[in-house]
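Trainee: pasting the sequence and the predicted model now:
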Amino acid sequence: MRILSWNCRGLGNPQTVQYLGMLIKEKKPEVVFLMETKLSYTKAYRISKRFRFQGGVVVDVVGRRGGLMLMWKEENLLELINYSQHHINVRVSDESGSNRWLLSCFYGHPVSSLRSKTWSLLSSFKPEIGGWGVIGDFNEVLYNNEKEGGNPRSEYLMRKFREVMEEGSLCDLGWARNKFTWSNCHEDESFTKERLDRAIANVDWKSLYPVHTVETLPAICSDHSPIFLNYSIERCSFRRWHHFFKYEASWNNEEGCSEVVAEAWRKRMGERSRMEGLMWKLETTQRKLSQWSRNLNRERLEAIKEKTHQLDTLQRNVGSENSREQK
């Protein structure tokens, strides 16, 4: 199964929603956890339906801050247990029902003086038996080697995080591609980057899923990078999606669209009747437009992937000297 976690810093920006859509299309996560959505329930619900998620939980914003959102593809995949402004707890089960474990989607308090409250909250989730996994933005590092630049982290705050991990018998699941998940993007000596987002789990979870990876994805439209947890699970069924043709109004502004329609419409009808000929031309136009739009989307996706690869390379070696180039 695949889980995407991202502190998106607001889903009101169309570019942020577009990047989220690209991640969902490319990574195909069954579960998506979003923090700091800054959206009302109604707007968040629309986004979940836009990306064809069947299940979801929305924690409303408080004023203009916060907001959590959890979406999952199959309605029976997750079972909601409880939630707050800083977490969403769900029970995860595979289709056979043989593996059931607790998933805590967690958002550590951004104010350091109040972070102990969310540590106490996280500790209270520890199950008596069974697997337990936690993913999200913890707003804290475990050790000072998870931070570069700026003032050193408080040893007291880091120790509190480590104590919560020890009490919960939780282990860090590591990282791939980029160690750091947050940057202030400053272009001077105040440049700072930290590993604030991660996935952790107990021994029972790791024994269930010994093959797992946590990938740090490029940070776009937010100062946080999305993280992508991928672990092996047997899936016994598949669902076939049927795509119906729909003419997009935006195609009118694309180069080549009118030529595709004109070429299809100029084709001779042969010995068909007027009605048969009309239907044949409409089908031909639909087929040609579908092929043209796939090629258009493929070219755009390749261009986006190339830019994303360049950005990823920059962010792995980012510092104050190349922060402007990253922007």
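Mentor: Perfect, thanks for sending it.
Trainee: alpha carbons only for contacts and neighbour counts from here, please
Mentor: Fine.
Trainee: what number of residues lie near Asn178?
Mentor: By the criterion of other CA atoms under 10 Å, Asn178 has 18 neighbours.
Trainee: shouldn't it be in contact with Thr216?
Mentor: Yes - contact criterion CA atoms under 8 Å: Asn178 and Thr216 qualify, at 5.6 Å.
Trainee: for Arg324, what are its contacts?
Mentor: Glu187 (CA atoms under 8 Å, 6 or more residues apart in numbering).
Trainee: where does it sit relative to Glu187, distance-wise?
Mentor: Per CA to CA, to the nearest Å, Arg324 is found 6 Å from Glu187.
Trainee: top helix in the chain by residue count?
Mentor: For the chain, the helix with the greatest residue count under DSSP state H is helix 274-316.
Trainee: list the buried residues in the helix or strand just after that helix.
Mentor: Reading on from helix 274-316 to the C-terminus, the next helix or strand found by DSSP states H and E is helix 323-326. Buried residues in helix 323-326, counted by 16 or more other CA atoms under 10 Å: Ser323.
Trainee: for Tyr45, which three-state class applies?
Mentor: Assigned by DSSP: H, G, I helix; E, B strand; the rest coil, the conformation of Tyr45 is helix.
Trainee: re the thing from before, which strands and helices sit next to the longest helix of the chain?
Mentor: Secondary-structure packing of helix 274-316 (3 or more CA pairs under 8 Å, 6 or more residues apart in numbering; DSSP states H and E): helix 257-266, helix 323-326.
Trainee: just want the angle from it to helix 257-266.
Mentor: 150 degrees (axes from the mean of the first three to the mean of the last three CA atoms, to 10 degrees).
Trainee: use this one as the comparison:
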Amino acid sequence: MLNTAFWNVRGLNRRDHQVAVRDLVSEFRLHFIALLETRVLHSNATRIQSGVLSRWRWFVDYAGPGNRTWIAWNDELIDVDILNLDTQYVHCRVHFHELYEIILITVVYGANNVSTSRELWQGLIDLADTVDNEPWLVGGDFNAVLDMSEVSGAFGDIRGAMNEFNDCILQTGLLSLPMQGERFTWHNCSLDGRSLCKRLDRLLANDVWMDRWPNMYYSCLTPCTSDHSPLVLKGDCRNLQVSLFRFDNYLALSPGFLESVHSIWHHPIVGTRMYSVTRKLKALKSVFRQKRRCKGDLAMNVKLAADFLEVAQNILQLVVLSMA
């Protein structure tokens, strides 16, 4: 099955954001990734794309008024054809090289105002009429919630927008894929106590998709460089891998270590306690990886220290012999 992820990265100009994308692709062996809100100028696009995933194909529509969505894929494994473009979505067909399998993917980046969102809802309804017995996956940042339980914190009256989103889901015949991980996909990172969290990002699929892959679900990961969580499609046992948790004791002395651990460990996770612990350990991996990079090549540093110690001991022995 296609290993894919959707993520509102909130900017891709910064080095740490680019590293986070590469780490996500590497950890989950992704074939396809949709990145939203990259904030990259057209003149910088090629350089950044080459720096993030140099061997992958990229698509972004700088000719249109939207150009907020980037799509990247491993063209050694799949082909991607863009079928429809809109300011709030990109609709494409994905074909697997080794398997005679074709799926449809719509990457969504919804507007944050009600009137413009209506254009997205109607666009998805129109797309549903063009889908003919093909598996269809719709995912991304919808900038809307389906019910009041998907909001935590102070907010205004969103019932009208919520009803319109639900009506769109009903008319398209889309179904919510099961989700594990973070309860909310976006938080406002407030430091003044006015915390606001929402489930703005999600994956939906049609009944053909559900019939073909009934065990498919997606994981809402702990946010790192963005205020949105990455969404990673899962559920195909052929792609499951065992990954050991590694911790180097010296990392505990790094600046900001305890703060990072505290921040990740206090995120609410939906699922069993064991799943919650596993998910938080995975989130800590990126913290440890970054701190290891700051320390440089540890093996080389140990070798240099050992060489220095050997030289120092030889010099000390010569000094002792000369004084005898």
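Mentor: Good, I have the coordinates. Just so you know, these numbers come straight off a predicted model, no measurement behind them.
Trainee: sorry, back to before: looking at the helices and strands packed on helix 274-316 of the first structure, which is closest to Ser293 of the first structure?
Mentor: helix 257-266 (8.7 Å; CA to CA).
Trainee: where in the second structure does that closest one fall?
Mentor: Counting by TM-score structural alignment, helix 257-266 of the first structure falls onto no part of the second structure.
Trainee: any idea how far that helix is from the chain center?
Mentor: From the chain centre to the centre of helix 257-266 of the first structure is a distance of 39 Å (CA atoms, centre = their mean, to the nearest Å).
Trainee: please apply the same query to stretch 206-224 of the second structure.
Mentor: Distance of stretch 206-224 of the second structure from its chain centroid, counting by CA atoms, centre = their mean, is 14 Å.
Trainee: how about it, which residues of the first structure does it hit?
Mentor: Counting by TM-score structural alignment, stretch 206-224 of the second structure sits on residues 202-220 of the first structure.
Trainee: what about the aligned partner of Ser190 of the second structure in the first structure, helix or strand, and which?
Mentor: Matched across to the first structure, Ser190 of the second structure falls on His186, judged by TM-score structural alignment. If you go by DSSP H and E, His186 of the first structure is not part of any helix or strand.
Trainee: with Arg292 of the second structure instead?
Mentor: Arg292 of the second structure belongs to helix 273-295, assigned by DSSP H and E.
Trainee: got the buried residues for that helix?
Mentor: For helix 273-295 of the second structure, the neighbour count (16+ other CA under 10 Å) marks 276, 279-284, 286-288, 291-292 as buried.
Trainee: and if you look at stretch 85-94 of the second structure?
Mentor: 86-94.
Trainee: tell me the two of these that are most distant?
Mentor: Within the buried residues of stretch 85-94 of the second structure, Thr87 and Val94 form the most distant pair, 20.6 Å apart (CA to CA).
Trainee: once you drop chain neighbours, what's closest to the alignment partner in the second structure of Asn82 of the first structure?
Mentor: Using TM-score structural alignment as the criterion, Asn82 of the first structure maps onto Asn84 of the second structure. Counting by CA to CA, 6 or more residues apart in numbering, His91 is the residue found nearest to Asn84 of the second structure once chain neighbours are left out, at 4.9 Å.
Trainee: so that neighbour is in which element?
Mentor: Following DSSP H and E, one finds His91 of the second structure within strand 89-96.
Trainee: average gap between that strand and the first structure?
Mentor: By mean CA distance after the TM-score superposition for the first structure, the fitted strand 89-96 of the second structure averages 1.6 Å away from its aligned residues in the first structure.
Trainee: in the first structure, what residues pair with whatever helix or strand comes next after that strand?
Mentor: Going down the chain from strand 89-96 of the second structure, the next helix or strand is strand 102-109, by DSSP H and E. Aligned using TM-score structural alignment, strand 102-109 of the second structure spans residues 100-107 in the first structure.
Trainee: before we move on, the earlier item: which part of the first structure lines up with the helix holding Arg292 of the second structure?
Mentor: By TM-score structural alignment, helix 273-295 of the second structure lines up with nothing in the first structure.
Trainee: for that helix, what is the distance to the chain centroid?
Mentor: With CA atoms, centre = their mean, you get 15 Å for helix 273-295 of the second structure.
Trainee: counting contacts, what elements does it pack onto?
Mentor: Checked by 3+ CA pairs under 8 Å, 6+ apart, helix 273-295 of the second structure has helix 257-265 packed alongside it.
Trainee: the helix it packs on to helix 273-295, inter-axis angle?
Mentor: If you take the same axes, to 10 degrees, helix 257-265 of the second structure sits at 150 degrees to helix 273-295.
Trainee: list the buried residues for helix 257-265 of the second structure?
Mentor: For helix 257-265 of the second structure, by 16+ other CA under 10 Å, it's 261, 264-265.
Trainee: what does stretch 105-121 of the first structure give?
Mentor: For stretch 105-121 of the first structure, burial by neighbour count (16+ other CA under 10 Å) applies to 105-109, 115-116, 118-119, 121.
Trainee: try stretch 14-33 of the second structure
Mentor: Of all the residues in stretch 14-33 of the second structure, those buried under the rule 16+ other CA under 10 Å are 17-21, 24-25, 28, 30-33.
Trainee: ok, stretch 43-51 of the first structure next?
Mentor: By neighbour count on 16+ other CA under 10 Å, the buried set for stretch 43-51 of the first structure is 44-45, 48.
Trainee: one more: stretch 158-167 of the second structure?
Mentor: Going by 16+ other CA under 10 Å, stretch 158-167 of the second structure has these buried residues: 161-162, 164-165.
Trainee: what would the residues you listed look like in CSV with distance to Arg212 of the second structure and secondary structure?
Mentor: Listed next are those as CSV, based on distance: CA to CA, whole Å; DSSP: H, G, I helix; E, B strand; the rest coil:
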residue, distance to Arg212 of the second structure, secondary structure
Ala161, 32, helix
Met162, 29, helix
Glu164, 29, helix
Phe165, 26, helix
